[in-house]
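Colleague: coords please:
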Amino acid sequence: MTDFLNRTRRVQDMAPKGGYSDIPFARVVRKRGPGGLTLLLGTLIIMSFGWVLVIRTNRERRMFRREMREARIALYPLFLAENDRNTLRGMKNFEDAELEIMKNVPGWRAGESVYYNTRWIKPIQINLETP
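Modeller: Next up, the predicted model:
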């Protein structure tokens, strides 16, 4: 085995003729991003666009709320009339049931207030209908 090692020609690692090129070791300063003025202008543009969207959305929301409020105001008399009709219907049913229940009591007048008051008192909406 030593004979094999002695027969091979050994080559020493040497620099090429003329030498190696210089190693660049100087500091390379790279640009780290946009400048301050660019960032400021970009921020202002984005903020302006955002505020435009906020203002537009607020206007749309205000118009929608106005429309809903006007619809509610327009429908209020209809709902009030429907509630009055339901109250009258319930009072009529209640009076009919009162007549049926109190038919054997002499001098009883159905629908007459048990209180001595001339002022109208709106009936309670608990359950005017009888079972």
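Colleague: make it CA atoms for all contacts and neighbour counts henceforth
Modeller: Noted.
Colleague: Look up which helix or strand G107 falls in, please.
Modeller: Under the criterion DSSP states H and E, no helix or strand holds G107.
Colleague: Assign N104 to helix, strand or coil.
Modeller: coil (DSSP: H, G, I helix; E, B strand; the rest coil).
Colleague: same check, this time on S113
Modeller: coil.
Colleague: any idea how far it is from N58?
Modeller: 54 Å (Cα to Cα, to the nearest Å).
Colleague: swap in M47?
Modeller: From M47 to N58 the distance is 16 Å (Cα to Cα).
Colleague: R66 too?
Modeller: 12 Å.
Colleague: How about M91?
Modeller: Counting by Cα to Cα - M91 and N58 are separated by 47 Å.
Colleague: Check the offset of the helix or strand harbouring E70 from the chain's centre.
Modeller: Secondary-structure element containing E70, defined by DSSP H and E: helix 36-101. Offset of helix 36-101 from its chain centre (Cα atoms, centre = their mean, to the nearest Å): 15 Å.
Colleague: And it, what does it pack against?
Modeller: The helices and strands touching helix 36-101, judged by 3 or more Cα pairs under 8 Å, 6 or more residues apart in numbering; DSSP states H and E, number zero.
Colleague: quick one on the thing from earlier: so if I had to pick from M91 and N58, which one is more boxed in?
Modeller: Between M91 and N58, counting by other Cα atoms under 10 Å, M91 is the more crowded of the two (18 against 12).
Colleague: Let's verify the closest residue to that one other than its chain neighbours: helix, strand, or coil?
Modeller: Counting by Cα to Cα, 6 or more residues apart in numbering, the nearest residue to M91 once its immediate chain neighbours are dropped is L128, at 6.3 Å. Using three-state DSSP, the structure places L128 in coil.
Colleague: One more, please, to line up against the first structure:
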Amino acid sequence: MASRTFKQDMPPKGGFGPIEWTKGVPKPKWSGYKQFSVFTGFTLASWAIWYRGELVRRREMLEMREARIAVYPLIEAERHRLYLMHCRKNRDEENELMKNHPGWITGTLYGKRPYHNVRGRFIDQSCESFYAHNKPKDMTDNTDSKFYHDLWK
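Modeller: The predicted structure follows:
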């Protein structure tokens, strides 16, 4: 059997130091005044950055609002033009459907006008008569589209 030599663990020369049994409070890195001034500086800087962004956002909103106001008459005229084109298409289709019925007058109900119109002005059609030659889904899509496409958002 081989002989083994063991080395005993011994205390350092001069012994161990005293045991710290009290709470050691670390020295603060920044004083309260310095912390408050840094907080105030960051807050003021962030307010300044936010305010500049708010001014830009308001300027862009004003520009967009003015652009919408300027373009709105053109959009409205285009809507009216499309409305009249669709009314004309409906009238032409009614003429085509009823061409084999003698005495049929387009735009009347059995020869009588459905609306009393003294001045001879254009009367808006109801949704049902406007979309008479379309699929029912077209009418619901176009009448409900105002909920999805708001011009003034």
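Colleague: picking that back up, where in the second structure does the helix holding E70 of the first structure fall?
Modeller: Using TM-score structural alignment, helix 36-101 of the first structure corresponds to residues 32-97 of the second structure.
Colleague: Give me the mean deviation of that stretch from the first structure.
Modeller: Here the mean offset of stretch 32-97 of the second structure against the first structure after fitting is 0.9 Å, by mean Cα distance after the TM-score superposition for the first structure.
Colleague: how long is stretch 93-108 of the second structure end to end?
Modeller: Termini of stretch 93-108 of the second structure sit 14 Å apart (Cα to Cα).
Colleague: got the buried residues for that stretch?
Modeller: Of the residues in stretch 93-108 of the second structure, 94-95, 105-106 count as buried by neighbour count, 16 or more other Cα atoms under 10 Å.
Colleague: again, but for stretch 121-136 of the second structure
Modeller: Applying 16+ other Cα under 10 Å to stretch 121-136 of the second structure flags 130-131 as buried.
Colleague: what's in contact with that stretch?
Modeller: 86-87, 90, 93, 138-139 (Cα atoms under 8 Å, 6 or more residues apart in numbering).
Colleague: Just give me the residue right at the centre of the first structure.
Modeller: R61 (11.9 Å; Cα atoms, centre = their mean).
Colleague: Okay, it and D3 of the first structure: tell me how far apart.
Modeller: 97 Å.
Colleague: repeat for P131 of the first structure
Modeller: Distance from P131 of the first structure to D3 of the first structure, by Cα to Cα: 123 Å.
Colleague: Also R62 of the first structure?
Modeller: 101 Å.
Colleague: quick one, which of the two is more surrounded?
Modeller: R62 (12 against 7).
Colleague: Which residue in the first structure occupies the aligned position of Y115 of the second structure?
Modeller: Under the alignment (TM-score structural alignment), Y115 of the second structure pairs with Y116 in the first structure.
Colleague: T106 of the second structure now?
Modeller: T106 of the second structure maps onto A110 in the first structure, by TM-score structural alignment.
Colleague: give me every residue that touches its match.
Modeller: Applying Cα under 8 Å, 6+ apart, the residues contacting A110 of the first structure are 95-96, 98-99.
Colleague: Tell me which of those residues persist in the second structure.
Modeller: Retained contacts for these in the second structure, judged by both residues aligned by TM-score structural alignment, their matches' Cα atoms under 8 Å, are 95, 98-99.
Colleague: Tell me the one of the residues you listed nearest L80 of the first structure?
Modeller: Checking these against L80 of the first structure with Cα to Cα, the nearest one is E95 at 22.2 Å.
Colleague: Look at S48 of the first structure and say how many residues are nearby.
Modeller: S48 of the first structure has 12 neighbours, counted by other Cα under 10 Å.
Colleague: gap between it and L41 of the first structure?
Modeller: Taking Cα to Cα, one finds S48 of the first structure at 10 Å from L41 of the first structure.
Colleague: Same check on L5 of the first structure?
Modeller: Distance from L5 of the first structure to L41 of the first structure, by Cα to Cα: 74 Å.
Colleague: again, but for G50 of the first structure
Modeller: The value you get for G50 of the first structure to L41 of the first structure, if Cα to Cα is used, is 14 Å.
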